[in-house]
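[1] Could you look at this predicted model? Sequence included:
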Amino acid sequence: MELELRINGVVISVDVATNETLLDMLRREGYYSVRRGCETGACGACTVLIDGVPRPACTMLAAQAGGCTISTIEELSAPTPASTGLHPLQQAFLDVGAIRCGFCTSGMLLSASALLQKNPSPEEADVREALSGNLCRCVSYDKIVQAVLRAAALLRGDDVPDALQHGVVQGIETGNTTKMPVLTASAMREKPPEIVGKSMPTRTATRFVAGKAAFVADTHIPGMLYARVLTSPHAHARIRAIDTSEARALSGVYAVLTYKDVPRVPYSVAERPLLDPGPLDQFLLDEVVRYVGDKVAVVVAETPELAEQALKLIEVDYEVLPAILDTRQALQENAPRIHAESDAKGIADASRNVAAQVRADAGNVEQGFAEADLIVEGEYVVPLVHTAPLDMLHSLAYLDEDGMLVVRSNTESPHHVRRMLSRTLGLPVRRIRVIGQSVGGGYGVRQALGLEGLSGLLALATQRPVMLSYPRASAFQSSSVRQQYIVRLKSGVKQDGTLLANQMILLTSTGAYASHPLAAQQNVPSETLALYPCPNMRYVAQVLYTNLPPAAPLQGYGVPQEIFALECHMDEIARRLRLDPVELRRRNWIQAGEEYPLARTSVRGKDPLTFQVEGEALPECVQLVLEKLQWHTKRGVFSNGRTRRGVGIALSMLGASHLLPGAAGAMVKLNEDGSFDVFVGIGSGDVHTETALMQVIAETIGVPVDHVLIHTADTATTPASLGESAASAFYLGGGAVKRAAEQMRRQILTMAGRMLGVMPESLKLASGVISAPTGRTLTVEQIAGYALYVENRQLMTSASWKMGQIPVSFVAQGVELEVDTETGAVRLLQAVSAVDIGRVINPLLAEAQIQGDALQAIHWTLSEELSYDQKGQPRLTQSGQYHLPTALDVFPLEVHLVESYATNGLSGAKNINGIGFHGMAPAIANALADAMGTPLVQLPLTPERVLRAFHAAGQAQEVKQTT
């Protein structure tokens, strides 16, 4: 039908199908800023304004919008005669750091714009209500609310301070407009920072607020075909027969692939060293499916609808096999064998469903227990959860004009994907190019190599561009998850609280395939136990196969799960010894100059890891938290009323014990205008790291930061990076670009010395200007021109960097809460994170990152859990049912950045990726234990679980009093 619409002020006429959604129509017309998210109206990523009212475009038919005025983010960005810049609302999002992955930003801005049009002076509650239909998984809602209130003030003409001036010296402005002090090294206090240490938005932030960021699904190539995956309805089954004849015969279907049609080459989504034996236990398609959502077949057709129709025509005869749906069941004598295939490689013990085993010992644990005055044991359980990123899984593959296979994906590890594509498709690496595009929420879930492999295979088979996507429901079932952890701790202590022996035994699942970090990096000792080193230590972990989705290294490579157990355990030891929990920790935490005994354990036959604390500010972090919580006044104040209050604390560290040695390369090129192109192979999802590296490069060379253009995540232009974690990106990529930048500075000064007739050592380079002692000056632009047109040479540098010891960062996190003992409801009153950050590179982004991680952790602690029925079917089938926090959920998040300059860090900085996530769960659990008088050892801390623990403790107390 013909439809007339006014879109962003322009009247257009479009032909739409009767069942076409407004979202599909707008994206077909090129409005890709309207994101495709949940497809149920729950996430708000597709929000548009219909006659000024925010509406989700995914649940509205295009026909319903006939005659309406539609506004997308492009209209908010449109320049006016008076201005060519951003709208104040967009600028406010930049100024306060309310953007991270950017996927939700367009919809969030439109909802905020509608509010400000109606109410130019909103209160905080008004803003939260207006944004309640827009989800964000990366940034704290406090930041977003702060941005909207700031924009309202700007639009009213109020006097508003420059948000970006709140840096290391002045403090950081939080969502509730209070000032948070930032402790700094004395050398940093002497003058305000110019580049490193200065707040600035992410380098990609402007494109996000303008709706111009290109996610994979936003790419359209003429002649593009669409692929969909048929997924398994069974948790464990063998395909006895599969009939694809009707699907192949459907007009518009170009190919249907099953396990019979694809190369059978084992691979792993986890990045490994070249000679690492595995486990390699996945295939592009297999005759055995191992979880609900596993890949069975793939179809490519002219339209997504045709591909979906073809999937329904595929007939599969399954032999349903017994399934393992509980981690403990995997080790039972009669348990079914999940990986019986003979061509998988590197599995520790396939007959017992053991993907990997890790063991590390130091001292004599049994002797330590024998000498202890008290032995405390406990078991702690962390559930299986989903990351629920707003962006779906996509992969676009095509052949370029030279016949090279190009794959565009929202992967976080493009170089690893290229290596595995070469392996599975049988193509030389030189014929493959992988481009990592914007990632709408990473969290480690973007390791799904199966999509890239299948899309590449289909592009080769059809000689056409192929976009392979998971619809939202399939993506929710098929994507990686954080698996369940069962942690058993046993500690032997003296009466004064000194730890003599510590033992951690871990049982966890890698799901159907060995993507779990422990399976990827065998024989690496626990990072968690390093927090409290003692003479006698043991760490034992078994990583088991189950018929559940594969595990992903979400937010900390298992550290949050182990920290939950360890920090709850430390509180229990303190309770048994009648010691203050903080004092117990202070007597045992790792000190500057100490080594972690278990780090001496070798890694797969390589040299032992070095793991020594160089400099740390943990005592200062703890003191900050104690002061903010008024710990000594509020701790242990027991109440018998219905509502009880408690405070709790937890510590964590972020170090190197979970990382294998790696390396990275970088290249720097000086352009004619004095700008620099920097090429480094880090993932595209880490926009905060990109910005931090730009600041380091600019400071190292001595130029303004906007003269640095950084290029990442393209295997055709960037050097390889061996390491897929956030720490790898920060330290490996950072070390490489800093070394290349130092070389570039030397080349510039050497050439300037020749031009000025002075020794290069006498020159100074700052803000892009070279100054000689004689008073003469040159600009970097003049140096570039002289090099190219006089000496006829291009100034370029390259460098590689090998991972050495990563400096250890620490966090102390504290919580004050109240609990209703009749309903089990928990309400957070205060949440404080004090982070030992080394040198602060960008205070604005550091605070935003820590707040966002803490918000995820709070919700994970209180409510998130995935469950499956007895057949392995997930009880939640789409992300809209997985209740995520909204702007209406108010969690007071306070961040303090504490500096402790690290000489082996990146410009003195330490990695903080994910550290805000680590200790929040045990801090909440310990606060609940303080309020209720009983420990809580299993997450999530739902009202039902809280009530059960409370009543069980009451009954135990009654029995004790009776006896």
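    That came in fine, so what should we check first?

[2] Please make it C-alpha for all contacts and neighbour counts, starting now.
    Will do.

[3] List the contacts of residue 141.
    Applying CA atoms under 8 Å, 6 or more residues apart in numbering, we find residue 141 in contact with 886, 887.

[4] One more to weigh against that first structure:
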Amino acid sequence: MKTVNSSISKLDGMSLVTGKAAYTDDFAPKDALIVKVLRSPHAFARIKKIDTTIAEKVPGVACIFTHKNVIRKPFTRAGQCYPELSPYDKFLLDEYVRHVGDDVAIIAAIDEKTATKAMKLIKVEYDVLKPVLDLREAENSNPVHPEEDIFTKLEVGFNRQKNIVAKIDFSLGDIDEALASSEIVIKRNYSTQAQAQGMMETQRTYTYLDNYGRLVVVTSTQIPFHVRRILANALDIPMSKIRVIKPRIGGGFGSKQTAQSEFYPALVTLETGKPAKIVYSRKEVFIGTTSRHAMTFDITIGADRKGKIKAIDMEGLWDTGAYGEHAQTTLGAAGKKVLTLYNKVDACRFNGKALYTNHVPGGALRGFGVTQGTFALESAINELAKELDIDPIKLREINMIKKGETTPLYNIVTKGAGNDPMYMDSCLLEYCVNRGKELISWNAKYPKRVISSTKVRGMGMAISQQGSGLPNIDMASATLKLNDDGFFTLLLGATDIGTGSDTILCQIAAEALNVDIDKIIVYASDTDITPFDSGAYASSTTYTTGNAVIDAAEKMKDLIISYGAKYFETVDENIAFDGSNIIRKDNNEKISLVEFSKKITYNMLFTQLVATGSFVPKKAAPPYMAGFAEVEVDLETGKVDVIDFIGVVDCGTPINPKLAKVQAEGGIVQGIGLALYEEVKYTNEGRLINNTFMEYKMPTRMDTGNIYVELADGYDETGPYGAKSIGEVVINTVAPAITEAIYNACGVRIRDLPATPEKVLLQL
């Protein structure tokens, strides 16, 4: 291959590191109105009275919105394909506030000082209500949403009165019989905390009206096309009146798969006709957007004494917070993309409920539920290995899915139900496990090594899978345009959020057209200009959009051959295109692509060749990973240090190995944060205590030890040039591998993340 499987640097890499890249706020006009949001100090309350009289008189205030003067129409902020599985439970502003940080009023003024002053002058009288803060009590508590005009477009088990946002229930075989016939049964409970995405660029948007009176929304988002639809619904205007543009993004990790900042300046611009912008503070990100869903799982596993797992039963509760964005889909992923790892079981069952509380809303974060489910199941598998006195690697080798295998569960949990079995022909999980075992010197170090009287090192491991897009749900398109000097413009709706997808998709286009990569110019994410793409989520971009790029390239080659035949006055079958020249086969006459493109534009056929390709995944193409951790525990303080983390990843054929490894390393760092550092604390009244980076601790480079990533030499026939995804699978194994390593080091079993020094020391 010419450009695929090459470690090409990011196309925009130099502009990023030299500070030349332009982000949303860089484009906002200097005279844009500054928008601020007054946020609730209470976890649950009804606004009895709100008085903006004094605030409106402050010189320079353009407008103020409260629930009394905005349209009341329920919508969901979740960036999902339509119809969404998330409830329509959010209003632009409402008389109820449901978490500390919820929206109370919107203020626009000529500058930040004026907007802040006016915001402080708004007088609000609240009827403070009893908040729902205990996840296990939520179903029997007072409704977080007492209003009756919210709904779901699809049946997901929604029950407003019982605070149930969604239910998931699927099974394979007779679970009770399989457990009864098991020689050993373990029952455990595991929980993971909410986790902040921690992207560098906070949510921000600016808006203006174009020359035709259309609303233009420039925003830092992962989902420009979904934002257009969500805004149109919330504002009750046609989608044709909205244009969404995504500039360079400073990270998202799922936080920008939910529409957040777009509503406020849009309202202001529509009201005043003036440009408006909002830039979230870091505190607003913590209290006013979304985090990973906190979860708790009860797991029962049955096995025989030889290590054959006969039954797995998972029952989960999902804290979706005040609103239900992504609740059903993340909860479902925690079962569907986790239980299918173990395909030798006689029976398995998954029951889950996502419940409203008066916490900050849960949403999308790298791993999208699979991270939580993997922590629970892989931790239980590690505990089962201890009960059976079997090496955890051996236990997995007996039970995990391998190349060429399938499970009926795939058809139960996907839209392919009832169809032919889906075989994992590209699965290299077995290789990943064996290679990781070798790289970390498992046999020499497992289970632990005593370093000194106060320091002990332990080993742990876990496996995981994820998805490559969403089969039969999400769609991507790509358009290629041949320009009049022989180069191509690649128009993408796909959203590069720092992953390097613009570069990767450019490589795929260049490979498909057999041209140099500098012959492809990428333009991405403008809903008026670029073709539809579901967005940067579900590990879909390389796989789904990559296949759409190949489809567009194949159509472009057909057009070049067809118009080449017209140029040479022959038939299509007599024409070849080698990336540089159009060749007439029978006499070897040829014309360069550069000259050909000029002639068809200016002198001959007077046309421009444009081709659009689309792709919808039809089959699951999971990436796999085996993760291995060696940690050192200080027996005097309980502090845990990661010494080594080895990740071996099966992502098929990597389009760009360098960028793939960077993705993996970043995911492992986030997993270390989830496992050891990122603790979420609320007061008894429901206020998030650690709502800045001073209190909410994320790991730095000094905290992550040695991280080594190796990519398996794989190939998936359904992926673009054999590629599968890598963006999310890389976070999932980290927490269960680390907590198992802690146990092997010092005998402390952490089932409630994070494994802070306090928790470890108390058990010691």
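    Done, it's in. Quick caveat, the model's predicted, so the values are computed rather than measured.

[5] Can you pull the TM-score for these?
    Structural agreement between the overlaid chains, expressed as a TM-score with TM-score structural alignment, normalised by the length of structure 2, amounts to 0.95; 756 aligned residues with a CA RMSD of 2.3 Å.

[6] In structure 1, what range does stretch 88-98 of structure 2 match?
    Matched against structure 1 by TM-score structural alignment, stretch 88-98 of structure 2 falls on residues 280-290.

[7] An error on my part: the question was meant for stretch 164-181 of structure 2.
    The counterpart of stretch 164-181 of structure 2 in structure 1, using TM-score structural alignment, spans residues 354-371.

[8] Any idea how far apart the tips of that stretch sit?
    Looking at stretch 354-371 of structure 1, the gap from its leading to its trailing residue is 34 Å under the measure CA to CA, to the nearest Å.

[9] For that stretch, buried residues please.
    Going by neighbour count (16 or more other CA atoms under 10 Å), the buried part of stretch 354-371 of structure 1 is 354, 355, 356, 357, 358, 359, 360, 361, 362, 365, 368, 369.

[10] That one: how far from the chain's middle?
    The chain centre lies 32 Å from the centre of stretch 354-371 of structure 1; the measure is CA atoms, centre = their mean, to the nearest Å.

[11] contacting residues for residue 557 of structure 1?
    517, 658.

[12] any idea how far it is from residue 838 of structure 1?
    The separation that residue 557 of structure 1 has from residue 838 of structure 1, given CA to CA, amounts to 21 Å.

[13] quick one: the helices in the stretch 701-850 of structure 1?
    With helices called from DSSP state H, counting those that start in this stretch, the stretch 701-850 of structure 1 shows them at 726-727, 734-756, 780-789, 843-862.

[14] Which strands and helices lie in contact with the longest one?
    Spelled out, it's helix 734-756 of structure 1. Here helix 734-756 of structure 1 touches strand 663-670, strand 676-680, helix 687-701, helix 780-789, strand 796-802, going by 3 or more CA pairs under 8 Å, 6 or more residues apart in numbering; DSSP states H and E.

[15] name the element the most centrally placed residue in structure 1 belongs to?
    In structure 1, the C-alpha nearest the mean C-alpha coordinate belongs to residue 443, at 3.0 Å (CA atoms, centre = their mean). Under the criterion DSSP states H and E, no helix or strand holds residue 443 of structure 1.

[16] Tell me where the longest strand sits in structure 2.
    strand 309-321 (DSSP state E).

[17] For that strand, name the packing helices and strands.
    Strand 309-321 of structure 2 is packed against helix 175-180, strand 294-303, helix 327-336, strand 347-356, strand 362-363, with contacts defined by 3+ CA pairs under 8 Å, 6+ apart.

[18] Wait, residue 932 of structure 1 touches residue 642, no?
    No - at 10.5 Å, residue 932 of structure 1 and residue 642 do not qualify as touching, with contact defined as CA atoms under 8 Å.

[19] between the two, who's got more neighbours?
    residue 932 (29 against 10; other CA atoms under 10 Å).

[20] I am finished for the moment; much appreciated.
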